[in-house]
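Trainee: Sequence and predicted structure below; questions after.
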Amino acid sequence: MASIVIAQTTVDDETKAYEIARGAVEARLTAGVHVDARMTTFYWWKDAVQHEREYRLSFNTTAEKADALRAWVHERHPHEVPQWIVLPAAGTSQEYLAWVVKETTAE
């Protein structure tokens, strides 16, 4: 039986965030993507604490599509080491699960 996961990444450019979101839906690798409002991220990079403004993308997809989605996103991602986190979506309704499966398998 299929299951839903939420895959997340961040990008620092709004246009790029929208481009990746729309392209992933068009490629049928995700049923939908949330592009969250701009946020500030702090992290270690090259031996120093960095910060930048970013947009988080949350992809609603199936566990079966997660690896293909990761490869597709990473090919288009502007960061040298893109964030990629996959979270299980527990308690998903059967109706929503059916929609996600349909939208990620339709031709």
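Mentor: Happy to help now that I have it.

Trainee: switch to C-alpha atoms for all contacts and neighbour counts from now on
Mentor: OK.

Trainee: If you count contacts, what does the longest strand anywhere in the chain end up packed against?
Mentor: Among the elements of type strand in the chain, defined by DSSP state E, the one spanning the most residues is strand 48-62. Taking 3 or more Cα pairs under 8 Å, 6 or more residues apart in numbering; DSSP states H and E as contact, the helices and strands that strand 48-62 lies on are strand 4-11, helix 14-26, strand 32-35, strand 39-45, helix 94-105.

Trainee: Mind listing what's buried along that strand?
Mentor: Using 16 or more other Cα atoms under 10 Å as the burial criterion, the residues of strand 48-62 that qualify are 54-62.

Trainee: take a look at this one as well, against the first:
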Amino acid sequence: MSEVLQVYTATDSREAAQRLAQGAVRARLAAGGQIIGPVESLFWHEGTFGTGQEWQVVLKASRGQYQELESYLKAHHEWANPEIIALPVIAGSEPYLAWVRGITARTDEPQRE
């Protein structure tokens, strides 16, 4: 198993998804991200069944940065209890996995605009 994760969260707008993904990638908490949406969601919230459109954020991260990435997402998410889950990448192209590990290992380098 690699040390690479795919970290998921969801928001209620494309703009919020872009802010979360861009902030995480600029901070090198994730090597890259994708925004998917809108997607139709069905859920229970505070005892009520609901539906709605959401935008899914998928971040490519390393296991060593996960706690900091989770903290970032919680601090910058608009929801009080957002979905934040991490799934391990069990196999992948070694150059790609090395890229993810390399980008997220260099959090002390200056950010480029």
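Mentor: Structure's in. What do you need? The shown structure was predicted, so the numbers you read here are calculated from the model rather than taken from an experiment.

Trainee: one step back: give me the mean deviation of the longest strand of the first structure from the second structure.
Mentor: Here strand 48-62 of the first structure, set against the second structure after superposition, deviates by a mean of 0.7 Å using mean Cα distance after the TM-score superposition for the first structure.

Trainee: Would you mind pulling the contact partners of the very next helix or strand once past that strand?
Mentor: Note on strand 48-62 of the first structure: by DSSP states H and E, the next helix or strand toward the C-terminus is helix 66-76. With Cα atoms under 8 Å, 6 or more residues apart in numbering as the contact definition, helix 66-76 of the first structure has outside contacts at 5, 7, 20, 24, 29-30, 82, 84, 86.

Trainee: same question, stretch 54-61 of the second structure
Mentor: With Cα under 8 Å, 6+ apart as the contact definition, stretch 54-61 of the second structure has outside contacts at 4-14, 17, 20-21, 29-41, 100-101, 104.

Trainee: farthest residue from the center of the first structure?
Mentor: The outermost residue of the first structure, judged by C-alpha distance from the chain's mean C-alpha position using Cα atoms, centre = their mean, is residue 47 at 27.2 Å.

Trainee: Kindly provide the distance from it to residue 41 of the first structure.
Mentor: For residue 47 of the first structure, the distance to residue 41 of the first structure equals 16 Å [Cα to Cα, to the nearest Å].

Trainee: do the same with residue 76 of the first structure
Mentor: Relative to residue 41 of the first structure, residue 76 of the first structure is positioned 21 Å away (criterion: Cα to Cα).

Trainee: now swap in residue 97 of the first structure and tell me
Mentor: 31 Å.

Trainee: neighbour count winner among those two?
Mentor: residue 97 (18 against 13; other Cα atoms under 10 Å).

Trainee: List the contacts of the closest residue to the more buried one other than its chain neighbours.
Mentor: In this structure, residue 97 of the first structure finds its nearest non-sequential neighbour in residue 4, 6.6 Å apart by Cα to Cα, 6 or more residues apart in numbering. Applying Cα under 8 Å, 6+ apart, we find residue 4 of the first structure in contact with 60-63, 88-89, 92, 97, 100.
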